[in-house]
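Participant: Sequence and computational prediction follow.
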Amino acid sequence: MSVYEMTKVDQSTAIGGSGNADDDDKKASDTKHQHVVKKSSEPGVINDAMLKNLIRAHGPRGEAARLCRNIAIDYGTITELCLEYQNILKIDHIWMCFNLQKLSLKANKLTIIENLDNLTELRELDLSFNFIKTIKNLECLRKLQYLTLFQNDIRKIDNLDRLEHLVRLNLGNNFIETVEGIESLRYKEQLFSLNLEGNPICDKLTDNIDFRLYIAAYLPKLKYYGYQVITNAERDKGQEIYKNKLRMLEENESERSTQRHKQSLEVELLRISGASFVEDLDKHQLFESLFANSFDNIVLDTETSLNDTNKSDIQL
């Protein structure tokens, strides 16, 4: 069986998978940082041939498949794309699929997140089991809801500010050593589930405090951590342990919120001032602008248009 003929089920069973991403991530925790890639050492390149073969491999079978081969693929109509286990070294050539809502690049050899700017409709992105070191180049994916970077080489939570609709974030089994960036997740109103298990940070907090309690305290809107519900008891205990730090954090947040509001007012004031600034207007621009949308002016324009039309008819 060729690489392109491998179905999703075949791909999952290739590493003993269940077909469920969350279950596979949990099982992978037992073999931390043993990256799973296709046995072939030949690097994969995302090109037109690969996309066509994979799309057709997941398409109709039998006679319908034969007929589809004679029809050109409209990449703009594709909403889901599975590019798993292809030894891909670089994200490329996907910009044509500008209506993609779900993209999986799981289990490849990627080191950089790139060339996704055109996928503005994307809701789900799976980059697990790669070699990515930095979270970046996701700013244009404003509609993204599910982001999976399980088992990569990430050391810091960063560059997620623009992903306002994020619901589930999986950064398990990486090399994150600092809580820096976790606090920024407080502002994500829709963030429902987070996984950071398998990172060094989970074992670095002092006084033998369970990392779950830190998450429960600092992310009050989060419902699930590590695929388990955060209980009210955990929330209360965490907030009691970190109450002094939380108080300081909330005070700083209040100050930042006031500053942001002040800055937005200043920007709006500048916009209004710029729109009403008349000193540099030439000749009769100000006078004409005052009457541009008046009723009399509209009637005059209409009469002028009719006169021009009549003149044209006479000439004919």
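Facilitator: The structure has been received and is ready for your questions.
Participant: make it CA atoms for all contacts and neighbour counts henceforth
Facilitator: Will do.
Participant: Report how many residues lie close to residue 219.
Facilitator: Counted with other CA atoms under 10 Å, residues neighbouring residue 219 total 21.
Participant: My guess is it contacts residue 186. True?
Facilitator: Yes - assessed by CA atoms under 8 Å, residue 219 is found in contact with residue 186 at 5.3 Å.
Participant: Am I right that residue 299 sits in a helix?
Facilitator: Yes - using DSSP: H, G, I helix; E, B strand; the rest coil, the secondary structure at residue 299 is a helix.
Participant: What separation is there between it and residue 305?
Facilitator: 10 Å (CA to CA, to the nearest Å).
Participant: same thing with residue 177?
Facilitator: Distance from residue 177 to residue 305, by CA to CA: 72 Å.
Participant: More neighbours: which of those two?
Facilitator: Higher neighbour count among residue 177 and residue 305: residue 177, with 16 against 11, using other CA under 10 Å.
Participant: Tell me who's in contact with that one.
Facilitator: If a contact means CA atoms under 8 Å, 6 or more residues apart in numbering, then residue 177 has 155-156, 199-201, 204 as its contacts.
Participant: Return the subset of those lying in strands.
Facilitator: Using DSSP state E, no member of the contacts of residue 177 sits in strands.
Participant: putting a second one here so we can go through both:
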Amino acid sequence: MYETEEPTVVDEVMLQLAVEEQGPQGQAGLIAKEEGIELKDVLHLRLDYRHILKIDHLWQFTSLTKLQLDNNIIEKITGLDCLVNLVWLDLSFNHIEKIEGLDALVKLEDLSLSNNTISIIENMDTLGKLHVFSICNNNLSQLDNVIYLRKFTNLRALNLAGNSLATEECYQEFIAAYLPELAYLDFRLLSEETREKALAKYQYALEKLIHDETLALKAIETELKGGGDTEAQGSLCGVPEWPTAV
């Protein structure tokens, strides 16, 4: 599985070397090395092509906004809880099977999970600012799973190419209908013609979904106020995931 190269773990030595390599160069680099680079001040960090199996030791990078971990052998998304200022994260070309460990990344806008072995889009509820999401070349097979992304109202670009769901005849129209705010699908602008066909084809299904979503949100508002609306609470059975969007 790991060919001939020994798997590695992100440790303090790797991080210090990476920061020095990617920091100021020349005379400025020598001065920075002598004075010491504060890891809490580092904004960008590139850890690609290092045969990393496990993410660790990132707790000091509290100001980090961009993290590149692509082309490794990472199997599980962990160790990111302290990166609360992260805006851009690349975990493409790894061995990740499940989306998880992203709850603390509330400022994340650009996420790449392409070329992994993920079969379900899930566990992303806190990523309310997500703008670009690439999950091409994975094992996504259920087109209905894309409805989960409706909660991300800032999402404008989505890449699903290379998944079996993208071979469905109604693929583009389905995405255009259920994600009306989306501008780009698989690096191509969604045309007005596609949007019109999508709305016509899925009009009734969308009306029902929107009705159920509205009832679900009302149920949560009622619960937060300490009341109980029987009809609204009962509607949650039809949309079990939507309440987590609030």
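Facilitator: Received it, and whenever you're ready, just let me know what you need. Quantities reported herein were computed from a predicted structural model and do not represent experimental measurements.
Participant: TM-score for this pair?
Facilitator: The TM-score (TM-score structural alignment, normalised by the length of the second structure) is 0.87; 227 aligned residues with a CA RMSD of 1.8 Å.
Participant: Which one of the contacts of residue 177 of the first structure sits in the busiest neighbourhood?
Facilitator: Of the contacts of residue 177 of the first structure, residue 199 is surrounded by the most neighbours, 21 neighbours in total, counting by other CA under 10 Å.
Participant: Could you measure from that one over to residue 153 of the first structure?
Facilitator: 10 Å.
Participant: so what sits against both of these two?
Facilitator: Counting by CA under 8 Å, 6+ apart, the residues touching both residue 199 of the first structure and residue 153 are 174-175.
Participant: on that earlier part again, still contacting in the second structure, which of the contacts of residue 177 of the first structure?
Facilitator: When you map the contacts of residue 177 of the first structure onto the second structure and apply both residues aligned by TM-score structural alignment, their matches' CA atoms under 8 Å, the shared contacts are 155, 199-201.
Participant: just the strands in the stretch 151-300 of the first structure please.
Facilitator: 168-170, 193-195, 224-225, 228-229 (DSSP state E, counting those that start in this stretch).
Participant: correct me, but residue 94 of the second structure touches residue 68?
Facilitator: No - with contacts counted by CA under 8 Å, residue 94 of the second structure stays clear of residue 68, the gap being 11.8 Å.
Participant: Compare these two (neighbour count), which wins?
Facilitator: Using other CA under 10 Å as the criterion, residue 94 of the second structure and residue 68 rank with residue 94 on top: 22 against 17.
Participant: when you align them, which residue in the first structure goes with the more buried one?
Facilitator: Residue correspondence to the first structure (TM-score structural alignment): residue 94 of the second structure is matched to residue 130.
Participant: Tell me the spacing between its match and residue 52 of the first structure.
Facilitator: For residue 130 of the first structure relative to residue 52 of the first structure (CA to CA), the value is 23 Å.
Participant: Same check on residue 307 of the first structure?
Facilitator: Taking CA to CA, one finds residue 307 of the first structure at 59 Å from residue 52 of the first structure.
Participant: between these two, which one's more packed in?
Facilitator: More neighbours surround residue 52 than the other of residue 307 of the first structure and residue 52, with 15 against 12 (other CA under 10 Å).
Participant: show me the contacts for that one.
Facilitator: Under the criterion of CA under 8 Å, 6+ apart, the neighbours of residue 52 of the first structure are residue 73.
Participant: Please determine how far it is located from residue 108 of the first structure.
Facilitator: Separation of residue 52 of the first structure from residue 108 of the first structure (CA to CA): 19 Å.
Participant: can you give me the helices for the second structure?
Facilitator: Secondary structure of the second structure by DSSP state H: the helices cover 12-22, 26-35, 171-178, 192-201, 203-224, 230-234.
Participant: which other helices and strands contact the third one?
Facilitator: Think helix 171-178 of the second structure. Other elements packing on helix 171-178 of the second structure under the criterion 3 or more CA pairs under 8 Å, 6 or more residues apart in numbering; DSSP states H and E are helix 192-201.
Participant: residues in contact with the helix it packs on?
Facilitator: 172-174, 176-177.
Participant: tilt between that helix and helix 171-178?
Facilitator: Per axes from the mean of the first three to the mean of the last three CA atoms, to 10 degrees, the angle that helix 192-201 of the second structure makes with helix 171-178 is 70 degrees.
Participant: Helix 192-201 of the second structure vs the first structure, mean deviation?
Facilitator: For helix 192-201 of the second structure, the mean deviation from the first structure after alignment is 1.0 Å (mean CA distance after the TM-score superposition for the first structure).
Participant: in that helix, what counts as buried?
Facilitator: 195, 197-199 (16 or more other CA atoms under 10 Å).
Participant: Once you drop chain neighbours, what's closest to residue 24 of the second structure?
Facilitator: residue 32 (7.2 Å; CA to CA, 6 or more residues apart in numbering).
Participant: Quick one: map the one you found onto the first structure.
Facilitator: Aligning on TM-score structural alignment places residue 32 of the second structure opposite residue 68 in the first structure.
Participant: ok, so what distance separates its match from residue 246 of the first structure?
Facilitator: 59 Å.
Participant: Nearest to the spatial middle of the second structure, which residue is it?
Facilitator: Closest to where the C-alpha atoms of the second structure average out (CA atoms, centre = their mean) is residue 111, at 4.4 Å.
Participant: Can you verify my assumption that that residue contacts residue 92?
Facilitator: No - counting by CA under 8 Å, residue 111 of the second structure does not reach residue 92; the two are 9.2 Å apart.
Participant: thinking again about what came up before, with the kept ones among the contacts of residue 177 of the first structure in mind, which one is nearest to residue 143 of the first structure?
Facilitator: residue 155 (24.8 Å; CA to CA).
Participant: got a list of what the closest one touches?
Facilitator: Residues in contact with residue 155 of the first structure (CA under 8 Å, 6+ apart) are 133-134, 174-178.
Participant: With residue 171 of the first structure instead?
Facilitator: Contacts of residue 171 of the first structure by CA under 8 Å, 6+ apart are 148-151, 194-197.
Participant: Just give me the match in the second structure for it.
Facilitator: Using TM-score structural alignment, the equivalent of residue 171 of the first structure in the second structure is residue 135.
Participant: Now do the contacts for the aligned partner of residue 115 of the first structure in the second structure.
Facilitator: Aligning on TM-score structural alignment places residue 115 of the first structure opposite residue 79 in the second structure. Counting by CA under 8 Å, 6+ apart, residue 79 of the second structure touches 55-59, 101.
Participant: For ChimeraX, write the select line for the buried members of the residues you listed.
Facilitator: To isolate the buried ones among the contacts of residue 79 of the second structure in ChimeraX, judged by 16+ other CA under 10 Å, type:
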select :55,57,58
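Participant: and residue 138 of the second structure, how many residues sit next to it?
Facilitator: 22.
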